[in-house]
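Engineer: heads up, no residue letters with this:
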């Protein structure tokens, strides 16, 4: 399968870290080198929480580190599927499909970028700000 002329990978990703934050938000770090190597700001992954829940959850990529082969996902518990995802521990594995979606166009570094996001719209803005750091003037506004 391809997306934007890049291969979409279905992989078995290891949970490397999983932190709970205020507002029932979580940051999940996965070892997913194939996805980390291709991920761009604005893209997301589909996570299968468990074999008992075949429907995948779409979650935006907050950061990707190709050198370490990891992707960070920020999500909020909003239902039974994400509640079950919140119980995953380091060392466990998840089925992940990605990267998916059309990435942001960040090629023009002569422009000023104003990134605005709220709630689940914040992770792609963090990823964009990270990729623009040191290349273009960037302002990030984030809210709940």
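Structural biologist: Alright, I've got the coordinates. Just so we're clear, the structure is a prediction, and the values are computed from it rather than from any experiment. Residues are numbered from 1 along each chain as shown.
Engineer: only C-alpha atoms for contact and neighbour calcs from this point on.
Structural biologist: Fine.
Engineer: is it fair to say residue 124 lies in a helix?
Structural biologist: Yes. Per DSSP: H, G, I helix; E, B strand; the rest coil, residue 124 lies within a helix segment.
Engineer: Report the contact partners of residue 117.
Structural biologist: Residue 117 sits next to 125, 141-143 when contact means CA atoms under 8 Å, 6 or more residues apart in numbering.
Engineer: who's in contact with residue 122?
Structural biologist: By CA under 8 Å, 6+ apart, the residues touching residue 122 are 62, 116, 142-143.
Engineer: Okay, and which of the contacts of residue 117 map to helices?
Structural biologist: Counted as lying in helices by DSSP state H, out of the contacts of residue 117, are residue 125.
Engineer: here's the one I want to compare it with:
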């Protein structure tokens, strides 16, 4: 997840239109927040991920990491942070367009995370922004 947010930053500097761009758009649409607000949040949002998630928002990032890991293991050659997919809004609902397995599943992973962020907006704590990983405690939950 932290890699994803880093790529969002880099994508802003380059003319890349991969999955991170669409994910950032989903986050903005669902939460009203810039995707960078999640960079370095808690123990899982942003590059890497370790120990126990701190709150429900951080658990959204852990679940997103798990979704991407499952996708990569089931579809060798799939790079969910780079694959281009399309989605549209039907009212407030994100609808992933059909595509190949990698595109469709990456879109569904991103959609689930954006919806999770929206559902858990009330748990977002500014004090968990740029949270140092060495403060994360406990064991890493299984996917």
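Structural biologist: Happy to help now that I have it. Treat the numbers as computed from the prediction; the structure is a model and nothing was measured.
Engineer: Once they're superposed, tell me the TM-score.
Structural biologist: Scored against TM-score structural alignment, normalised by the length of the second structure, the superposed chains reach a TM-score of 0.29; 68 aligned residues with a CA RMSD of 4.4 Å.
Engineer: related to what we said a few turns ago, with the contacts of residue 122 of the first structure in mind, which one is nearest to residue 70 of the first structure?
Structural biologist: Nearest to residue 70 of the first structure among these: residue 62, at 10.9 Å, using CA to CA.
Engineer: That closest one touches residue 73, doesn't it?
Structural biologist: Yes. When contacts are counted by CA atoms under 8 Å, residue 62 of the first structure is listed as touching residue 73 (5.2 Å).
Engineer: overlap in contacts of these two?
Structural biologist: In contact with both residue 62 of the first structure and residue 73: residue 123, using CA under 8 Å, 6+ apart.
Engineer: okay, these two: which has more neighbours?
Structural biologist: It is residue 62, of residue 62 of the first structure and residue 73, that has more neighbours when counted by other CA atoms under 10 Å, with 28 against 21.
Engineer: The more buried one: what's it in contact with?
Structural biologist: Residues near residue 62 of the first structure by CA under 8 Å, 6+ apart: 41, 71-74, 122-127.
Engineer: want to throw the residues you listed into JSON lines with distance to residue 25 of the first structure?
Structural biologist: Below are the contacts of residue 62 of the first structure laid out as JSON lines (distance: CA to CA, whole Å):
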{"residue": "41", "distance to residue 25 of the first structure": "20"}
{"residue": "71", "distance to residue 25 of the first structure": "16"}
{"residue": "72", "distance to residue 25 of the first structure": "13"}
{"residue": "73", "distance to residue 25 of the first structure": "10"}
{"residue": "74", "distance to residue 25 of the first structure": "7"}
{"residue": "122", "distance to residue 25 of the first structure": "12"}
{"residue": "123", "distance to residue 25 of the first structure": "12"}
{"residue": "124", "distance to residue 25 of the first structure": "15"}
{"residue": "125", "distance to residue 25 of the first structure": "16"}
{"residue": "126", "distance to residue 25 of the first structure": "15"}
{"residue": "127", "distance to residue 25 of the first structure": "17"}
